[in-house]
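Chemist: I'll drop the sequence and a predicted model, then ask my questions.
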Amino acid sequence: MDLSVIGARLGSAALKPLVRKLLVAEGAGAGLVERPLRISGWLSFRGEKKSLSEQELHKLAAELLRRVVEPLPASDRLAAHEEAATAHALALTLHALGDLDMDDVQAVELGEERLAQRLTEVVPANTFLFLSESAVALHDAVLRVACRHILHFFTQRSTFVARTLVEQTRRQGRMQADMSALLDRVPSVNAQDVAFEARYAEQLIRRHSELTIYGLDLGHAREWQLDAAYISLEAETRQGPAVPIPTERILAGRDRALLRGLAGSGKTTLLQWLAVSTARGDLPDELGALRGRVPFVLPLRTIARQTLPRPSEFLSAVGFPLTEPEGWAERVLTAGRGLLLVDGVDEVPHDMREIARQWLHRLIAAFPKNLWLVTTRPSAVQDDWLQADTFAELSLMPMSEEDIAAFIRRWHAAARAGEEPGEALLTAVRTKPDLGHLAVNPLMCGLLCALHRERRGFLPEDRKELYDAALAMLLERRDLERGMHQKGDLRIGKEPQIALLQRIAHWMVRNDRSEMDRDDAHAVLAEQLPSMTHIEADAETVLRYLLDRSGVLRQPTTDTVDFVHRTFQDYLAAKAIVEARDFPWLQDNAENSQWEDVIRMAVAHGRPDERARILRGLVPVLTDEQPHDATSPGRPQLRFHRARMSPPSDKNGRRRLPLRRVLLARSCLDHAPEVDSVLQESILSLTRDFLPPSNLTAARRLAEYGGPNVVSMLPGPEHLDEDQAEACVITATRLASNAAIAYLARFRTHPSLAVRRQLAWSWHRFDCSTYAEEIISHLPEDGGLYFTAASTEHLCALRAMGGRARIQILGTHHPSDLASQIPAERLTHLWLREGYTSVFHGMNWLGRFPLLHTLVLPKPPHPLDARTIPDPVEIVIAEKGEAETLGW
């Protein structure tokens, strides 16, 4: 094939009209705006302006190729089947235009060669696997000319030149602002500090840029690059109305934040991402405040082993392999250049948490200009634990369906497991409710992926079985061990390993630790090994075996050991507690949120009589000192043991128990394969004493402590007053399950505006289409109800319903999305919840809505230019108190 002939042919105008079909015509939404439309918005086969189907896209690619090769002599043409394969690859590559996260200005800056290269990198590698060298060359040549025409079309748009100049001006402004901020943070840095910080950044990136893939045998890379692993989840604010925020932007506009999240929810991964991104200087515009800062990653379970460190001891406390210049850390913090990432308040003993809080308080008082992000499990510390130091509080939200799908696909890509198994697992998670409930965070998703791969599609149905299977996979590693052992090597089977690991986990729980000194672990094993005569090795050899081979135990520093994740520690400790009949310890620690999972797993491990004993220990108003029931011969009946009661009591004379205990007992029922029906009903009866919740705080705690099964206990809406109805709805909307949607549907025509506000506000927590169909489409608009849209998907759903008169926008959306997705003939009130006034210099796009007369905005950081607001729109500035009266 003569490529020079092809090159000449590509220069003709014959291809121009075909390439133009890839793009939509310029319309009203393409004006001069702060954030120009992404490339996907210009494509005729993507987005809402779709006029070209994907089938037609394939036909267009084939026609492009035909026009190129048709004039060639037969000797220079590819075989017919190879031309068809090349056209298919070209269609896939053109389709990848919609996956590029850039606008037209950025695309033109790349140029045709680099744009074509970016597209080729986006498509799956196997797209070109079976193409010949000539076919790949042909594909690349046609792609380059298509990119040339696409970029040419962008430059011809009426707004392109103006926006290019504006973008250049804004970039210069951002560079000046960033430089000023950097200069403020670095009043004077000596050459020795500069050199050290470069080495420190390099080491920090190396240390924190990899994660472990649970369940991969050692024949594959067990380390997962952070760039590939990181999933942008969402957190929501806890003070006032809960506003969803991407996790990586928690520190955008905040100097100090306390982030609560369940085990395995991604807290530590987020801190790693922030540390690595800051060290690299690779940060989005919203995180400009992090540029030039020095990250310190401080896991509390590691640094709290003795005395909490001073700044000069930060690096040595975490075992960092560098010697810093004398006084360097104090100079960084004094200049306000630090990013302090403090992980795991819940992983220090109860009696040390107040010490940790005082340590934070003293550091902040001494070095007030730095940024702080602290993480903890949800109930480990009380609300407003760091309020005195003005910390904003946020909670990590469960993974959405999109998050789960992204995680599973990335896991299989990282594991080189192929696309088909990943899609099969996705189908199973989506169609099996019990399995879907397990995939709530990255840890559990990772275990499901590993088990699905290991077991060729078989998956466990409950949590205990999931961990049984995970430990079997991690501890046995049958495929790994074939051929790996030499004669005479130490080999310890799964059950003995579990027995040994249980002892270590039990010691940690009994001593209120999530990490133990290596010497203590050595002593625990030395005490156990004499009873395990089949293991012919000393404690040191066995400990090293568990660290090297189990995949469950690790050594974070030379002097300590811990479990790769707390959930394994809790599971194994629970098994040991049941086997040791250590039930009084469970009862005594029922108020300690640190060990709730241990108690739940103990119920799962126990036999029926052991489960009953644990449950009665949680709710001690129940006793088995029962009279004989003539109606059920031989069967004892539960009753309330009044001799142990103390006031205050409820209307039935029963002692009031803390909500945590009752809901913990209720949640334990979900992990018990078999429980006496009378005991079960008694626990359910106690749970009803806390229902309905009476206020916002009670509603949130009910959801937080009780979990998904709380929905089945909630009453209403009959016989509830307005406050009770609102509290019940708040509880259900924080549980985000199909059962919650079914319950909430009973309130969708409730006369209370406050109830309907909560229903409208909480849309973002559920699947968009299901919630729209069951809830949003039925909400009456009377009373001034605002319908809240947190994404373009929500706007599309509202448009499909015919629009709404009052719409509240969460997040920062592109104005063209708002202008194109909101029906102009309905909108009368628009509330922009986020900082639009600081993002957009003009509001001319509002002229699209002829009936709009009220625009609600947050308090702007600078005076508004009223000339950009079309008449007769009235501006309402929503102060904090006013915002709640307008609806959330």
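Modeler: Perfect, I can see it now. Numbers count the residues shown, from 1 in each chain.
Chemist: Going by C-alpha atoms from here, please, whenever you check contacts or count neighbours.
Modeler: Fine.
Chemist: give the contact list for the most centrally placed residue in the chain.
Modeler: Centroid check for the chain by Cα atoms, centre = their mean gives residue 233 as the closest residue, at 2.7 Å. Neighbouring residues of residue 233 by Cα atoms under 8 Å, 6 or more residues apart in numbering: 246-247, 396-397, 399, 403.
Chemist: likewise residue 275?
Modeler: Each residue near residue 275 by Cα under 8 Å, 6+ apart is listed here: 204-205, 208, 295-297, 341.
Chemist: Same list, the residues you listed, but as TSV with distance to residue 584 please.
Modeler: What follows is the contacts of residue 275, written out as TSV (distance: Cα to Cα, whole Å):
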residue	distance to residue 584
204	44
205	46
208	41
295	44
296	41
297	38
341	37
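Chemist: In addition, the following structure is provided for comparison:
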Amino acid sequence: MTTLKASEEGLVKIKQARRERGWAIEDPRWLVEASQKLEPDRTWTIAGPYADGLSLPTWRRFLRGREPIKTNAFRAFCTVLQLNWEEIVHRPPPENPQPPNLDIDSVVQEIRQKCHSKIQQLYSKMQLLDIAQPVDVSNLYVEVNILEEITSWQPGEISDLLRDFNPDADNFNRLGLGKVCQKRVPGLDAVKSHSKLMVLGKPGSGKTTFLKHIAIQCDRSEFEANKIPIFIPLKTFAESANLDLLEYISDELASCGVEARSQTEFTLSQGRGLILLDGLDEVPESDSDAVVRQIRQFVQKYYNNQFIITCRIAAAKYRFHDAAFTCVELADFNNKQIAAFARNWFVVFSQKMEAGKALASQFLEQLKMKKNQQIRELAVTPILLNLTCLVFHAKADFPSNRAKLYEEGLEIMLRKWDETKGIKRDEVYRLLNLCRQKHLLAFVAAITFDRGDYFFEKNTVQQLIADYLANLADATSDPVNFESDSEVVLKAIENMAY
């Protein structure tokens, strides 16, 4: 593209940015700054001349937006105004996206048929931690519930948490700190109710499996049979050579034999895409802004398609308000879902229907026992329920030394989760090996339990982390570094919990 002009929305941003600078339209300083952006090695003066392609008439055309100007001038003027040119440029619609002599239903069905094999092979399986072989999603999947209010976003004070709080009571809920009282909505019902959905959840809460289930249901014509399911791991998208969602989707469909890009564009222009964007939190920090910007632009252009994004709760700093996304949260498993998962799990791994059902019944009976309440509190997410089933499967009993079970669960959250997902934490946190991570948590727990502090302010725990870091044998001597590092470590711990 050799010339560019601003969109109507972009012109509003341009006028606002120019007013904020306070310079008159005819002020030659605009041209001087733009020239410096184009050729920083030269010295430019108000008297001119200016860099190639820059002039006062060009500047006026840029402000009016009625006719295009050279691309280098357009970008330079945007930089002077501290605007992202990609967000304000006018993008003409694709020319003649519809393949000749084909209606939309024919195109959709053709693409669905070509993509069927790939969807079944790539997304019908799920990999469980500490299980060597992948298992069929349909054999293990349990229908999930959605909370329409994000639990961790609800305001509250420590005094509110302490009200009616009794850690000495027999039914003390150590993990949930009280039951979630809001209404649960079946996951597919939430998807049917919202064309743009942001699904948040804890690590291991089943977000990816939920998206895979939707893709499989769509592919099998059991859900949105008139749409094309397009599953995109955002970490993989971020690694692509060109951060362009349309190009990425076109390439994905081309690998299934959809040769004409015009078919892809036509299908999306008609709102026939079910776009499943998985793992926003797994995108490297260096790429996150660019990925989010690309998603926003794509959603604005192909707004009539259906979009679902998944992300961990603690990493959901991008909430896409301007793209009308509704944020919901995957709920922890209730008793019914735990029972359904356990029955599926033991049948799959016993490889015998009756034997699996019998073992599942034993598991559920023991899980109900008062002495196993703490294990029951642990097994409320798929990842930890899988661990609990795995331990029970070995001896048809829970271990007498429960600390081993909790230690394994802790190791999953501290180490195995990141390894499986390919997540790279901040360098400060990576320097804490598994042993030190456990020692840090024990250090904080010992002090706070000794004080009777079941709830505490962020700055309190940050100071405890800073004290621990300062006492490491290889620690630096600068206290300021400890304070900064403690914030990074606390954020990493928070991300693993939510």
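Modeler: Structure received. Since the model is a prediction, treat every value here as computed from it, not as a measurement.
Chemist: sorry, back to before: taking the contacts of residue 275 of structure 1 as a set, which two sit the farthest apart in space?
Modeler: Within those, 205 and 341 form the most distant pair, 14.5 Å apart (Cα to Cα).
Chemist: neighbour-wise, which of those two wins?
Modeler: residue 341 (24 against 19; other Cα atoms under 10 Å).
Chemist: counterpart of that one in structure 2?
Modeler: Here residue 341 of structure 1 is matched to residue 276 in structure 2, going by TM-score structural alignment.
Chemist: on that earlier part again, measure the counterpart of the residue nearest to the centre of structure 1 in structure 2 to residue 417 of structure 2 for me?
Modeler: Counting by TM-score structural alignment, residue 233 of structure 1 lines up with residue 144 in structure 2. Distance, residue 144 of structure 2 to residue 417 of structure 2, by Cα to Cα, to the nearest Å: 21 Å.
Chemist: cool, residue 211 of structure 2 as well?
Modeler: 19 Å.
Chemist: When these two are compared, which one has more neighbours?
Modeler: Just comparing residue 211 of structure 2 and residue 417: by other Cα under 10 Å the higher neighbour count belongs to residue 211, 23 against 17.
Chemist: Residue 552 of structure 1 contacts residue 561, correct?
Modeler: No. Under the criterion of Cα atoms under 8 Å, residue 552 of structure 1 is not in contact with residue 561, lying 10.6 Å apart.
Chemist: Stretch 300-314 of structure 2: which residues count as buried?
Modeler: By 16 or more other Cα atoms under 10 Å, the buried positions in stretch 300-314 of structure 2 come out as 302-314.
Chemist: Now intersect those with the strands, please.
Modeler: Counting by DSSP state E, the part of these found in strands is 306-312.
Chemist: tell me which of these is nearest to residue 133 of structure 2?
Modeler: Using Cα to Cα, these come closest to residue 133 of structure 2 at residue 310, 24.8 Å.
Chemist: measure the counterpart of that closest one in structure 1 to residue 368 of structure 1 for me?
Modeler: Residue correspondence to structure 1 (TM-score structural alignment): residue 310 of structure 2 is matched to residue 375. In this view, residue 375 of structure 1 and residue 368 of structure 1 are 19 Å apart by Cα to Cα.
Chemist: Also residue 450 of structure 1?
Modeler: From residue 450 of structure 1 to residue 368 of structure 1 the distance is 44 Å (Cα to Cα).
Chemist: can you tell me which residues contact residue 204 of structure 2?
Modeler: 381-384.
Chemist: To which residue of structure 1 is it aligned?
Modeler: Counting by TM-score structural alignment, residue 204 of structure 2 lines up with residue 264 in structure 1.
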